[in-house]
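Chemist: predicted model follows, preceded by the sequence.
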Amino acid sequence: MNMQVKAYAAQSGDTPLLLSAVERREPGPKDVAIDILFCGVCHSDLHTARGEWPGIQYPCVPGHEIVGRVTAVGGKVSKVSVGDLVGVGCMVDSCRTCHSCEDGLEQYCEYEHGFTGTYNGFAFGGGPNTFGGYSAAIVVDEHFTLKITHAEKDLAAVAPLLCAGITTWSPLRHHNVGPGSKVGIVGIGGLGHMGVKLAHALGAHVVAFTTSPSKREEALKLGADEVVVSKNADEMAAHAGSFDYILNTVSAPHDLDAFTMLLKRDGALTVVGVPATPHPSPNVGILIMGRKSIGGSVIGGIAETQEMLDFCAEHGIVADVEMIAMHDIEAAYARMLKSDIKYRFVIDMETLKAA
């Protein structure tokens, strides 16, 4: 028998999120029931709630940066126990049988519809809707639950690691960032501030790129060794041909050539932001003459997400967050559109339960 739980949902792309209710299934043999304590707020939540991407299903309950406590487990669950602190990120299922899934990279599931998102169903549309973390509780297959070992006082700031953290960790690890690497992080926002922290903790020499001179001191405090104002041609030119790797977190369209020019031979630039309109076409000559590459990356697999959480717990890494009440979500969205947040909103879900 399904359970009804409180949630905040959008009924259409042009209506605000309001108190509602969604159904959660009774835990099956491999399921984990979770009381949600905190949920981070991602730009993807805003885009989805507002219907700005194709294939949005309503009602829409966003939220894929979930931290909570296990309240019940199915009879075949072995990974977690009642009372454990766990996380749920951007996925709640995948086909489990394709090459990507077998390689532990469920985010690249090769099934026709891709992985199943924590909200809005299949990655490529179709199929039943799913409801995310702007809710009191959730039921998830144990494969897609993650153990959290941070101190309880840090749990709110752990929530954004489930998206912003893994989105930056996965490409940094894939490109073997570590001691001896000179790494650039473009953009100092929700993603970029985590990229700086993680690259620094991995032992790289970290250069933060920002269009805002006012962010220089902030970036240094986050762990950057140097800060470059990307609008300053002289500052950019001083780093020409010197980077092993650059992670670009900016989602607005811009000239990628300015950054590929900074790569060494065999250097790589990874983009993790999706612009509303395309970037200008890159200069292929710059790539050819240095055997350089531009690539992309999306979130991370379950195994590497667990690796990231364990690494962050060991190194005392969390996101920089501002706590909000559930009923303040529309105000938070308005501030996000103005980049008025350092660097991630997190919802205290007790405020939803008390609604």
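Modeler: Right, received. Where do you want to start? Residues are numbered from 1 along each chain as shown.

Chemist: use CA for all of it now, contacts and neighbours both
Modeler: Fine.

Chemist: do a quick rundown of the strands in the stretch 151-300 of the chain.
Modeler: Using DSSP state E, counting those that start in this stretch, the strands of the stretch 151-300 of the chain run over 182-186, 205-210, 226-229, 243-248, 263-271, 293-296.

Chemist: need those strands in CSV (columns: distance to Leu287 and mean neighbour count).
Modeler: Formatted as CSV, the strands of the stretch 151-300 of the chain follow (distance: least, CA to CA, whole Å; neighbours: other CA atoms under 10 Å):
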stretch, distance to Leu287, mean neighbour count
strand 182-186, 17, 26
strand 205-210, 21, 25
strand 226-229, 22, 19
strand 243-248, 14, 25
strand 263-271, 9, 21
strand 293-296, 6, 14
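
Chemist: could these go into JSON lines alongside distance to Leu161?
Modeler: JSON lines is the format used below for those (distance: least, CA to CA, whole Å):
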{"stretch": "strand 182-186", "distance to Leu161": "17"}
{"stretch": "strand 205-210", "distance to Leu161": "19"}
{"stretch": "strand 226-229", "distance to Leu161": "23"}
{"stretch": "strand 243-248", "distance to Leu161": "17"}
{"stretch": "strand 263-271", "distance to Leu161": "18"}
{"stretch": "strand 293-296", "distance to Leu161": "19"}
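
Chemist: put this next to the first one:
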Amino acid sequence: MLSVNAYAAPSASEDLVPTTIERRDVGPHDVLIEIKYAGICHSDIHTVRGDWGPQAYPLAPGHEIAGIVTEVGSEVTRHKVGDRVGVGCMVNSCRECANCLAGEEQYCLKGNVGTYGAVDRDGTITQGGYSTHVVVTEDFVVRIPEGIDLDVAAPLLCAGITTYSPLRHWGAGPGKKIAVVGLGGLGHMAVKLAHAMGAEVTVLSQSLKKMEDGLNLGANHYYATSDPATFEKLAGSLDLIINTVSASIDISSYLQLLKLDGALVNVGAPAEPLPVNAFALIGGRRSFAGSAIGGIRETQEMLDFCAEHGLGAEVEVIPAEKINDAYERVLASDVRYRFVIDTSTFA
């Protein structure tokens, strides 16, 4: 076992603190990664604070991991020492079910193994990227192209793929009118990606305070959802809406913005249900759908796409001692647009 420095939550009600965690020895198909940067996702906060159910503590979160390979197992073929690599929201799956065999490991019928707070196949509880090193089976490690710096690459492993996957699945591209609800960690990547795919992009935000940012990121239009005129002006005009907010919104009102056969896809994960008026769906043969992250193959595709188009997350790099402050700032929407931890600052 390898003992490494980390930051972990001792309980749902306490701040994260410096600690050490154990990593398994490198097996034949494993890769040891020296983590350089770890993004802070809103999911980290929900998880360690018990919003999504009880957890096993202490828990080191983090599923936006970028680093360098420092050791490989004897049978590893995909990666070598010195490679720039990333690890996202999952580190294992059954690899045998229909979804896994189709390259959709995120929808593993037996449940994929999350990067932290999950029971791995060997019975241990996974610990995440708020640490200096991690050991992951090679099949769940992706290559970070040279064209992307590691700090701006880290959030792509969650925020990037979470928005790229539905954009690709629902056919974002030239001639399509796409709206992004919320301009945060997920939303800013959705705007960048949809713009790079050639779509006409609209941001729907509570206010216009981030309008300049949204337009600079690639949006063609920016509207305040607090203004009732927005819903009148945009009614029946959109092909696809990506909802990135993790809060309750009036889904039925947003569905009315869609064209015939349009889709509203939820990637945010609010704790409370989102009621839907059936007539908002029936009236235009509209769809209300959900999407998780992408599979490993699609995650690699997303990274290559970002490198080709010069895309990375907008980040604020912080030392480990600022993690708890960053959590409070995320909850206050005071970040433009993703905090990334410099793991060299772990004691």
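Modeler: On my side now, so go ahead. Everything quoted here is computed from the prediction, not taken from an experiment.

Chemist: which one is the alignment partner in the first structure of Ser253 of the second structure nearest to, not counting chain neighbours?
Modeler: Alignment note (TM-score structural alignment): Ser253 of the second structure maps to Ala258 of the first structure. Setting aside the residues directly before and after it, Ala258 of the first structure is nearest to Met236 in space (CA to CA, 6 or more residues apart in numbering), at 7.9 Å.

Chemist: that neighbour maps to what in the second structure?
Modeler: Looks like Met236 of the first structure aligns to Phe231 there (TM-score structural alignment).

Chemist: list the residues that contact its match.
Modeler: Residues near Phe231 of the second structure by CA atoms under 8 Å, 6 or more residues apart in numbering: Thr225, Ser253, Tyr254, Gln256, Leu257.

Chemist: can I get the residues you listed in TSV including neighbour count?
Modeler: Below are these laid out as TSV (neighbours: other CA atoms under 10 Å):
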residue	neighbour count
Thr225	18
Ser253	14
Tyr254	21
Gln256	24
Leu257	25
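
Chemist: how about those residues, which pair is most distant?
Modeler: Comparing all pairs in the contacts of Phe231 of the second structure by CA to CA, the longest separation belongs to Thr225 and Gln256, at 13.3 Å.

Chemist: the match of Ser253 of the second structure and Thr211 of the first structure, how far apart?
Modeler: Ala258 of the first structure is 13 Å from Thr211 of the first structure, where distance means CA to CA, to the nearest Å.

Chemist: same question for Phe311 of the first structure.
Modeler: For Phe311 of the first structure, the distance to Thr211 of the first structure - CA to CA - is 30 Å.

Chemist: what about Cys94 of the second structure, which helix or strand?
Modeler: Assigned by DSSP states H and E, Cys94 of the second structure belongs to no helix or strand.

Chemist: what's the distance between the aligned partner of Ala199 of the first structure in the second structure and His63 of the second structure?
Modeler: With TM-score structural alignment defining the correspondence, Ala199 of the first structure maps onto Ala194 in the second structure. Relative to His63 of the second structure, Ala194 of the second structure is positioned 23 Å away (CA to CA).

Chemist: for Asp83 of the second structure, same thing?
Modeler: When distance is defined by CA to CA, Asp83 of the second structure is 19 Å away from His63 of the second structure.

Chemist: between the two, which has more neighbouring residues?
Modeler: His63 (28 against 18; other CA atoms under 10 Å).

Chemist: can you pull the contacts of the more buried one?
Modeler: His63 of the second structure makes contacts with 38-39, 41, 87-90, 115-116, 128-129, 157-158, as judged by CA under 8 Å, 6+ apart.

Chemist: how about JSON lines for the residues you listed, with neighbour count, secondary structure and distance to Ala6 of the second structure added?
Modeler: Formatted as JSON lines, the contacts of His63 of the second structure follow (neighbours: other CA atoms under 10 Å; DSSP: H, G, I helix; E, B strand; the rest coil; distance: CA to CA, whole Å):
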{"residue": "Ala38", "neighbour count": "33", "secondary structure": "strand", "distance to Ala6 of the second structure": "11"}
{"residue": "Gly39", "neighbour count": "32", "secondary structure": "strand", "distance to Ala6 of the second structure": "14"}
{"residue": "Cys41", "neighbour count": "22", "secondary structure": "coil", "distance to Ala6 of the second structure": "17"}
{"residue": "Val87", "neighbour count": "31", "secondary structure": "strand", "distance to Ala6 of the second structure": "16"}
{"residue": "Gly88", "neighbour count": "29", "secondary structure": "coil", "distance to Ala6 of the second structure": "18"}
{"residue": "Cys89", "neighbour count": "24", "secondary structure": "coil", "distance to Ala6 of the second structure": "18"}
{"residue": "Met90", "neighbour count": "25", "secondary structure": "strand", "distance to Ala6 of the second structure": "19"}
{"residue": "Thr115", "neighbour count": "27", "secondary structure": "coil", "distance to Ala6 of the second structure": "14"}
{"residue": "Tyr116", "neighbour count": "23", "secondary structure": "coil", "distance to Ala6 of the second structure": "13"}
{"residue": "Gly128", "neighbour count": "31", "secondary structure": "coil", "distance to Ala6 of the second structure": "9"}
{"residue": "Gly129", "neighbour count": "28", "secondary structure": "coil", "distance to Ala6 of the second structure": "8"}
{"residue": "Leu157", "neighbour count": "28", "secondary structure": "helix", "distance to Ala6 of the second structure": "20"}
{"residue": "Cys158", "neighbour count": "29", "secondary structure": "coil", "distance to Ala6 of the second structure": "20"}
